[in-house]
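Q: okay, sequence plus prediction incoming.
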Amino acid sequence: MRRARVLVQACRPRQWTKNVLVLTAPVVGGVAFDPHALAAMAVAVLAFTLAASGVYLVNDAIDVAVDRLHPTKRRRPVAAGALSVRAAWTAAAVLLPAALVVSAALSWQLLVVVAVYEALQLGYCLGMKNEPVIELVSVASGFLLRAIAGGVATHVPLSQWFLIAAGFGSLFMAGGKRYAEMRSREATGAESRPVLARYTASYLRFVWTLSAGVLVTTYALWAFSIRQVTANEWSVISIVPFVMALLRYAVDVDNGAAGEPEEVVLHDRVLLLLGVAWAACLSGSVYL
């Protein structure tokens, strides 16, 4: 029982919250309450949970020596010695193919999305994480592919504005994460990921600001395009809590407190409230 609990902990269950992105396209597409769509969404979420868990185990097994020097990562089960490197590799060898099998059981399209996700994230673990820009895009792709998977799994067409907003939203999260890590490293002097030495704070702020600007613009265009179809104003109203949530999250990023985006979202009650308001407005545009 203890070994199973340690293994689950090594799979970073808190980061499974990212899989909520899978639900975005089905919810906006108006199929969230369709029984077949619900089953497809569950399969897609399960596939990404298995795939992400396998990737985290591979990453921790490769970085075990470096993680042991980090003030917080040294507490991870592999770095702390609670889970052996061999056990991490073995579990990953089961989880990664299992994710492909689960996705293939639903559709070949979802299989392709999950396979691309695994290939990119494993490439990140094996060396892309040390290459500036490439590693940013690799991290951002993890968010974007989750959003695409929801549409693919439920056969909801993905508009150009949705894809652009999701893409730059993903880059905003990745750029903000690196900027926050740099701010934290400057403040504490703690060991951090090597690629940060090849960035400057001004460059990461540029990436973060650029992606935020494009995200707000394309989201607004997407919201107005939804209004043309639904004939109500809720999608347009959703722009207000969306921008407020973005600005609230930016406060944490600028303070160096957003190294783990899911931790910020789960612990900032105001941000959670704004997120709920945004989701309610967006859902109202489709279901009211």
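A: In hand now; what should we look at?

Q: from here on, just use CA atoms for contacts and neighbour counts.
A: Noted.

Q: neighbours of residue 282, how many?
A: 24 (other CA atoms under 10 Å).

Q: ok, now which ones touch it?
A: 28, 234, 235, 238 (CA atoms under 8 Å, 6 or more residues apart in numbering).

Q: mind checking which of those residues land in helices?
A: Mapping these onto helices (DSSP state H) picks out 28, 234, 235.

Q: contacting residues around the second one?
A: Going by CA under 8 Å, 6+ apart, residue 234 touches 227, 281, 282, 284, 285.

Q: of the residues you listed, which is the nearest to residue 95?
A: Nearest to residue 95 among these is residue 282, at 34.1 Å by CA to CA.

Q: what helix or strand is the closest one located in?
A: Assessed by DSSP states H and E, residue 282 sits inside helix 269-287.

Q: how about residue 71?
A: Here residue 71 is assigned to no helix or strand, by DSSP H and E.

Q: quick one: the helices in the stretch 151-288 of the chain?
A: Per DSSP state H, counting those that start in this stretch, the stretch 151-288 of the chain carries helices over the ranges 160-188, 201-230, 234-237, 239-254, 261-267, 269-287.

Q: so which of those helices is nearest residue 56?
A: By CA to CA (comparing all of the helices of the stretch 151-288 of the chain), the closest turns out to be helix 261-267, at 15.0 Å.

Q: name the helices or strands packed onto the closest one?
A: helix 269-287 (3 or more CA pairs under 8 Å, 6 or more residues apart in numbering; DSSP states H and E).

Q: go through stretch 187-207 and flag the buried ones.
A: For stretch 187-207, a neighbour-count test (16 or more other CA atoms under 10 Å) marks 192, 196, 204, 205, 207 as buried.

Q: most surrounded residue in the contacts of residue 282?
A: Top of the contacts of residue 282 by neighbour count (other CA under 10 Å): residue 235, with 29 neighbours.

Q: below is an additional structure, to be compared with the one above:
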Amino acid sequence: MLRPVIKSMRPHQWYKNFVIFLCIIFSKNILNLEMWLDLLLIFFVFCMLAGSQYMLNDLKDIEKDRLHPKKRNRPIAAGLLPVKNALFISFTIMAVSLAIAFSMGQLVGIVSLLYLVNSIVYSFYFKNFAIVDAIFIAVGFVIRAIVGCVVINVIISPWLILCVFLLALVLTFGKRRHELDGDQNSRNSLSQYNITMSETLLNSSVSMLLMSYALYTVSVHTAMMLTLPFAFYGVFRYVQLINLKGIGEEVELLMKDKPFVLNIMLWVFLTVLVLYGGP
């Protein structure tokens, strides 16, 4: 039963939790081993919380998934993971993960619980409403960024919150744009979107994200402006790939695009060099 359980937890989606590590880079604590250990633990906790929530979502949508050409192959919809077992495993993982989070500190536990509540109410209700669905997803990303700051006890930067929120909107509206080219019955909220609307929302989010990041670079360190071309290219490349290769639905496919990966590596290298190499 282990393989169906792991598949139901969708580990390929856990990349979203890497947002947790942004705080240690931008707070200039990248060489602090103790902080890394704490962040790795909370990263594991959030992966487990996300996985348990995915299982709960599949339980809710089991009948609908069985009618979908791709989703019918999910373990719960396909009958590979019995409903009772999935429900028990999901709640057990949630309980254990929250227990670990609270053991790391009351505030860490509260933020982790808030993330879980946000994910559940999104899956059970708010994902059915256009725009609201994107906002709830973006809030989930922001909570990830916040919990990282809380765990290592550093100041929660408004720039971090703003840029993470806008980045999440870019990814979400990019996904909606791609979904409109496919099966529009796969998501209830798609009936409230259209191609023009999704492109407008995507373009607006891209503009706000890049402007916010540009203002951040000016405010923190003049040399950080050197990272702007790489930030701009990364976002524009994402938009390009949505339109040319349709990667919007599976953002993780970006990691298979060599120009995008190389650009990210250069951005990270230059960011670390500016933040840690200057006075």
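A: Here it is on my side, so go on. All of these numbers come straight from a predicted model, not from anything done at the bench.

Q: TM-score them against each other, please.
A: The TM-score (TM-score structural alignment, normalised by the length of structure 2) is 0.93; 276 aligned residues with a CA RMSD of 1.6 Å.

Q: related to what we said a few turns ago, shared with structure 2, which of the contacts of residue 282 of structure 1?
A: Of the contacts of residue 282 of structure 1, the ones still in contact in structure 2 (both residues aligned by TM-score structural alignment, their matches' CA atoms under 8 Å) are 235, 238.

Q: tell me how many other residues crowd residue 269 of structure 1.
A: Around residue 269 of structure 1 there are 11 other residues, counting by other CA under 10 Å.

Q: same question for residue 35 of structure 1.
A: By other CA under 10 Å, the residues close to residue 35 of structure 1 number 10.

Q: and it, what's its match in structure 2?
A: Alignment note: residue 35 of structure 1 maps to residue 33 in structure 2; criterion TM-score structural alignment.

Q: cross-check the contact I'm expecting between residue 118 of structure 2 and residue 141.
A: No. Residue 118 of structure 2 is beyond contact range of residue 141, at 10.5 Å (criterion: CA atoms under 8 Å).

Q: these two: which has the busier surroundings?
A: Neighbour totals were compared for residue 118 of structure 2 and residue 141, and residue 141 leads with 24 against 17 (other CA under 10 Å).

Q: list the buried residues in stretch 270-277 of structure 2.
A: Of all the residues in stretch 270-277 of structure 2, those buried under the rule 16+ other CA under 10 Å are 270, 271, 272, 274, 275.

Q: do the same with stretch 148-156 of structure 1
A: Quick answer for stretch 148-156 of structure 1 (16+ other CA under 10 Å): 148, 149, 150, 151, 152, 153, 154, 155, 156.

Q: from residue 225 of structure 1, how far out is the fifth one?
A: In this structure, residue 152 of structure 1 and residue 225 of structure 1 are 21 Å apart, going by CA to CA, to the nearest Å.

Q: where in structure 1 does stretch 103-116 of structure 2 fall?
A: Counting by TM-score structural alignment, stretch 103-116 of structure 2 corresponds to 105-118 in structure 1.

Q: any residues touching the matching stretch, and which ones?
A: 40, 43-44, 47-48, 51-52, 55, 96, 99-101, 103-104, 141-142, 145, 148-149, 152-153.

Q: list just the nearest of the contacts of residue 234 of structure 1 to residue 166 of structure 1.
A: Of those, the one sitting nearest to residue 166 of structure 1 (CA to CA) turns out to be residue 282, at 15.0 Å.

Q: give me the aligned partner of that closest one over in structure 2.
A: Residue 282 of structure 1 maps onto residue 271 in structure 2, by TM-score structural alignment.

Q: need the longest helix for structure 2.
A: Counting by DSSP H, the longest helix found in structure 2 is helix 33-60.

Q: on average, how far is it from the matching bit in structure 1?
A: Overlaying structure 1 shows helix 33-60 of structure 2 at a mean distance of 0.9 Å from the equivalent residues (mean CA distance after the TM-score superposition for structure 1).

Q: where does the helix or strand following that helix end up in structure 1?
A: Under the assignment DSSP H and E, the closest C-terminal helix or strand after helix 33-60 of structure 2 is helix 62-65. Aligned using TM-score structural alignment, helix 62-65 of structure 2 spans residues 64-67 in structure 1.

Q: ok now the matching stretch, how far from the chain's centre?
A: 23 Å (CA atoms, centre = their mean, to the nearest Å).

Q: same thing with stretch 257-267 of structure 2?
A: Averaging C-alpha positions (CA atoms, centre = their mean) puts stretch 257-267 of structure 2 19 Å from its chain's average.

Q: can you check stretch 186-201 of structure 1 too?
A: Offset of stretch 186-201 of structure 1 from its chain centre (CA atoms, centre = their mean): 22 Å.

Q: quick one: contacts of that stretch?
A: Outside stretch 186-201 of structure 1, the residues within contact range by CA under 8 Å, 6+ apart are 69-71, 129-132, 178-179, 181-185.

Q: how does it look with 6 Å?
A: With contact meaning CA atoms under 6 Å, 6 or more residues apart in numbering, stretch 186-201 of structure 1 is reached by 70, 130.

Q: just to revisit the earlier point, the match of residue 282 of structure 1 and residue 214 of structure 2, how far apart?
A: From residue 271 of structure 2 to residue 214 of structure 2 the distance is 13 Å (CA to CA).

Q: ok, residue 91 of structure 2 next?
A: 42 Å.

Q: cool, and residue 196 of structure 2?
A: For residue 196 of structure 2 relative to residue 214 of structure 2 (CA to CA), the value is 27 Å.

Q: alright, calling it a day.
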